[in-house]
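In: I'd like to go over a predicted model; first the sequence, then the structure.
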Amino acid sequence: MRFAMTFAICVALASGGALAEPRLWKGEWPDTDFTRTSVSDWSQIISGGPPKDGIPALSDPQFLPAAKESRIAGREPVITLGLEGATPRAYPLRYLTWHEIVNDTVGGVPVAVTFCPLCNSAITFDRRVKGKVLSFGVSGKLRHSDMIMYDRETESWWQQAIGEAIVGEMTGTELTTLPTWMESWDQFRARHPDGWVMDAPAAHTRNYGANPYQGYDSLSRPFLYNGENPPHGIEPLARVVRVGDAAWPLTRLRDAKELRERGVVITWREGQASALDTGRIGEGRDVGSIRVRGGQGQDVPHDVIFAFAFHAFWPKGQWMLDR
């Protein structure tokens, strides 16, 4: 299937994925301390095309009652956040595909809802770190094809897939991951008819609902990735369910519908479209929805990520294959 590239992606290709070089970054990042880093090989960090804030993160989003939202297709994916004492909220990928980070406050908790299209990684973090409340933006840099975020307070760089600062004052600091999950819009509003859904950003104009990465999850090789392929013959762009340092192939979950392993219960149900398949997000092929719960029925932080990214960031991770 064709990979329809946005202008920003074309720029990245034209630049040849230029290697990042700390001494060349000071003009754009004068307040970042590049002497403090956990990155041993700077060649892993490359430009994704857009500059700093070229993909504009959102802050203080507006919400609508779920019953009043009529623009979102039923199978479109949303990120669901349900914190104790707060009305459940849905963050549609039709917006996060174009903005990648939403800085919000839910039930008094400052959160960052993030989505990296190139890794299919959707993770929500608590923004409170070392007595500070951070706000995050998109750096324009990639490592192992995964978004590098930055915080506006210290200009440190953070790896989205692992929630850890890798460059700058905050290096080595880990964000707390909150339990969220991706499901379809229909599934969210069926369970939460009185829930809230993020409204279209008023300050930006994008073709919301369109997929600028058309056909991406059918490619044989990830975009701007030079690392190893996953082991066990797993396709690089196959989806896996990551819980901690373990990964379950989504195909195994789809066949089993439910698995009870490593102290968690993972369920799969049909009805969610891939956001990275067809030109319109809501028309993508059905990849299903995952929910991960602990022994007491509580939701557990997890990610549905591409296999290449799991292998890149957890090279010694455990692959939960068919038994």
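Out: Cool, got the structure. Residues are numbered from 1 along each chain as shown.
In: from here on, contacts and neighbour counts on C-alpha atoms
Out: OK.
In: so where do the helices sit in this structure?
Out: Secondary structure of the chain (DSSP state H): helices at 7-14, 22-25, 93-99, 185-191, 250-256, 307-313.
In: buried ones in the shortest one?
Out: For helix 22-25, the buried set under the neighbour-count rule, 16 or more other CA atoms under 10 Å, is empty.
In: now that helix: how far from the chain's centre is it?
Out: 27 Å (CA atoms, centre = their mean, to the nearest Å).
In: With stretch 5-14 instead?
Out: 20 Å.
In: Provide the contact partners of that stretch at residue level.
Out: Here stretch 5-14 makes contact (CA atoms under 8 Å, 6 or more residues apart in numbering) with 47-50, 212-214.
In: Nearest residue to residue 44 in space, ignoring adjacent ones along the chain?
Out: If you skip the residues right next to it in sequence, residue 44 has residue 143 as its closest partner in space, 5.5 Å away by CA to CA, 6 or more residues apart in numbering.
In: if we can go back for a sec, who wins for most neighbours among the contacts of stretch 5-14?
Out: For those, the largest neighbour count, defined by other CA atoms under 10 Å, is 27 neighbours, found at residue 48.
In: The residue nearest to residue 44 - how many residues pack around it?
Out: Counted with other CA under 10 Å, residue 143 comes out at 23.
In: surely it meets residue 48?
Out: No: using CA atoms under 8 Å, residue 143 and residue 48 do not qualify as a contacting pair, with a distance of 9.2 Å.
In: Residues in contact with stretch 259-273: which ones?
Out: By CA under 8 Å, 6+ apart, stretch 259-273 touches 75-77, 183-184, 187, 253-254, 257-258, 281-295.
In: and it, how far apart are its ends?
Out: Using CA to CA, to the nearest Å, the end-to-end distance of stretch 259-273 comes to 22 Å.
In: How about stretch 293-312?
Out: Stretch 293-312: ends 25 Å apart by CA to CA.
In: Could you do stretch 210-220 as well?
Out: 22 Å.
In: Also stretch 244-251?
Out: 19 Å.
In: So which bits of that stretch are buried?
Out: Neighbour-count burial for stretch 244-251, counted by 16+ other CA under 10 Å, picks out 246-251.
In: any chance of those in TSV, with distance to residue 91 too?
Out: Formatted as TSV, the buried residues of stretch 244-251 follow (distance: CA to CA, whole Å):
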residue	distance to residue 91
246	26
247	24
248	25
249	25
250	22
251	25
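In: Going by distance to residue 36, which of the residues you listed wins?
Out: Closest approach to residue 36 among these (CA to CA): residue 246, at 29.3 Å.
In: ok, structure two:
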Amino acid sequence: MRIWTIIAALALAGAASAQPARWQGQWPNTDFTETSITDWSEIMSGGPPKDGIPAIDDPAMIPAASETRLEGAEPVMVWPAPDGPARAYPIRYLLWHEIVNDAAGGVPVAVTYCPLCNSGMVFDRRVGGETLSFGVSGMLRASDMVMYDRQTESWWQQAIGTGIVGEMTGAELELLPAWMDSWKRFRAAYPDGVVMDEPNWRRAYGRNPYVSYDSASRPFLYSGEMPPHGIAPLMRVVRVGDRAWPFSRLREAGSVSEAGVTISWEAGQASALDAGRVAQGRDVGNVRVRDAQGRDVPHDVLFAFAFHAFWPDGDWMLGG
């Protein structure tokens, strides 16, 4: 926790001077005349510099059957790639890299995970006929990762998949059907699936650098409004569009069908943001979101404070 305190102090000290002129020196190729940001103090350093958290490009994939390092309850991002085997991206790697630029079945994707918001999503990297590749800017807004594209060095808000600074301001990435699942469930559902191999970086893969984060009373580097209805800021919620279903309700019900979707919850997935080792995190459960025809629906599982920050007028699906 001490390192978090130091980083927070540095970030908050820099936030007061977070004006375009300050960022222009570090980002000479970014067009700061194009932006949806009205208050530059919302942008702050998360600690690491640009690319200090290195995104992974063209990851090596191996047959799921040959992977022996992952434990059954470990979380993985699952993308059922078109015209090919389903692909799994272990959160133990995304904790340290946050973005994976991949492609399969003719679809280039950015697999993204922001630990501070628990937001894991897979985006199509094609925008306006151009295929972008993404890196980690090292900056945060409402505690959420700010990505950048390497083609125009525009900044993108990961939680909403939208350009916020630069030439790509206002552009939106298509959110694809993907979900976080346990490694055991992935192997059972996709015996011929493939999984991202361990990256060739010196990182403590399998260890959680955010020990006990998701049981903290407040989010890290966040000064915004807390969620309504007495919902804990670090409660996981399922977001579909501008609606959010708290995990507490889903865990109790097991399955909820409303607003055109069916959301199911099943035990067996470890929190990546709890114990010192990812595989030993407490059980937070697995969620699937499907429409009336049984098709997987694009969604996100993020913390309640982040949903409230980016969808302040969103609907809280509390039931009862």
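Out: Everything's here; your move. As the structure is a prediction and not an experimental result, all values here were calculated from the model.
In: Any chance you could compute the TM-score here?
Out: The pair, once superposed, lands on a TM-score of 0.97 when counted by TM-score structural alignment, normalised by the length of the second structure; 317 aligned residues with a CA RMSD of 1.0 Å.
In: Tell me which of the helices of the first structure lies nearest to residue 168 of the first structure.
Out: With CA to CA, the closest approach to residue 168 of the first structure among these belongs to helix 22-25: 11.3 Å.
In: okay, the closest one sits on what stretch of the second structure?
Out: Aligned by TM-score structural alignment, helix 22-25 of the first structure corresponds to residues 20-23 of the second structure.
In: How far does stretch 70-78 of the second structure stretch from one end to the other?
Out: From its first residue to its last, stretch 70-78 of the second structure covers 15 Å (CA to CA).
In: Tell me the counterpart residues of it in the first structure, please.
Out: Using TM-score structural alignment, stretch 70-78 of the second structure pairs with 72-80 in the first structure.
In: Could you pull out the strands in the stretch 201-323 of the first structure for me?
Out: Using DSSP state E, counting those that start in this stretch, the strands assigned to the stretch 201-323 of the first structure run over residues 239-243, 246-249, 258-261, 264-269, 289-293, 303-306, 318-319.
In: what about the second one, how far off from the second structure?
Out: Between strand 246-249 of the first structure and its aligned partner residues in the second structure, the average distance after superposition works out to 0.3 Å, using mean CA distance after the TM-score superposition for the first structure.
In: how much space between residue 252 of the first structure and residue 45 of the first structure?
Out: To residue 45 of the first structure, residue 252 of the first structure is 33 Å away according to CA to CA.
In: nope, residue 293 of the first structure is what I meant
Out: From residue 293 of the first structure to residue 45 of the first structure the distance is 34 Å (CA to CA).
In: Residue 170 of the first structure now?
Out: For residue 170 of the first structure relative to residue 45 of the first structure (CA to CA), the value is 18 Å.
In: what does residue 157 of the first structure give?
Out: 11 Å.
In: repeat for residue 118 of the first structure
Out: From residue 118 of the first structure to residue 45 of the first structure the distance is 15 Å (CA to CA).
In: Tell me which of these two has more neighbours.
Out: residue 118 (24 against 20).
In: What does the more buried one correspond to in the second structure?
Out: Using TM-score structural alignment, the partner of residue 118 of the first structure in the second structure is residue 116.
In: Tell me which residues touch its match, please.
Out: Taking CA under 8 Å, 6+ apart as the contact definition, residue 116 of the second structure lies against 143-144, 219-220.
In: Could you do residue 43 of the second structure as well?
Out: Counting by CA under 8 Å, 6+ apart, the residues that residue 43 of the second structure touches are 15, 18, 139-141.
In: from those, which is closest to residue 200 of the second structure?
Out: residue 139 (24.3 Å).
In: Just give me the neighbour total for whatever residue of the first structure lines up with that closest one.
Out: In the first structure, residue 139 of the second structure lines up with residue 141, judged by TM-score structural alignment. A count of nearby residues for residue 141 of the first structure, using other CA under 10 Å, gives 24.
In: circling back: reformat the strands of the stretch 201-323 of the first structure into CSV and put distance to residue 202 of the first structure next to each item.
Out: Formatted as CSV, the strands of the stretch 201-323 of the first structure follow (distance: least, CA to CA, whole Å):
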stretch, distance to residue 202 of the first structure
strand 239-243, 33
strand 246-249, 38
strand 258-261, 40
strand 264-269, 33
strand 289-293, 29
strand 303-306, 29
strand 318-319, 43
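In: Deepest-packed of the ones you listed, please.
Out: Most buried of the strands of the stretch 201-323 of the first structure by mean neighbour count (mean count of other CA atoms under 10 Å) is strand 303-306; its value is a mean of 26.
In: In the second structure, what stretch matches it?
Out: Counting by TM-score structural alignment, strand 303-306 of the first structure lines up with residues 300-303 of the second structure.
In: What's the average distance for the matching stretch when superposed on the first structure?
Out: Mean deviation for stretch 300-303 of the second structure: 0.5 Å (mean CA distance after the TM-score superposition for the first structure).
In: Go ahead and name everything in contact with that stretch.
Out: By CA under 8 Å, 6+ apart, stretch 300-303 of the second structure touches 117-121, 179, 233-240.
In: Likewise for stretch 217-235 of the first structure?
Out: Residues contacting stretch 217-235 of the first structure (CA under 8 Å, 6+ apart): 1, 3, 17, 48, 118, 144-145, 216, 236-238, 276-277, 307-308, 311-312.
In: Weed out the non-buried ones from the residues you listed.
Out: Buried residues within these, counting neighbours by 16+ other CA under 10 Å: 3, 17, 48, 118, 144-145, 216, 236-238, 276-277, 307-308, 311-312.
In: which among those gets closest to residue 196 of the first structure?
Out: Comparing those against residue 196 of the first structure with CA to CA picks out residue 276 as the nearest, at 24.5 Å.
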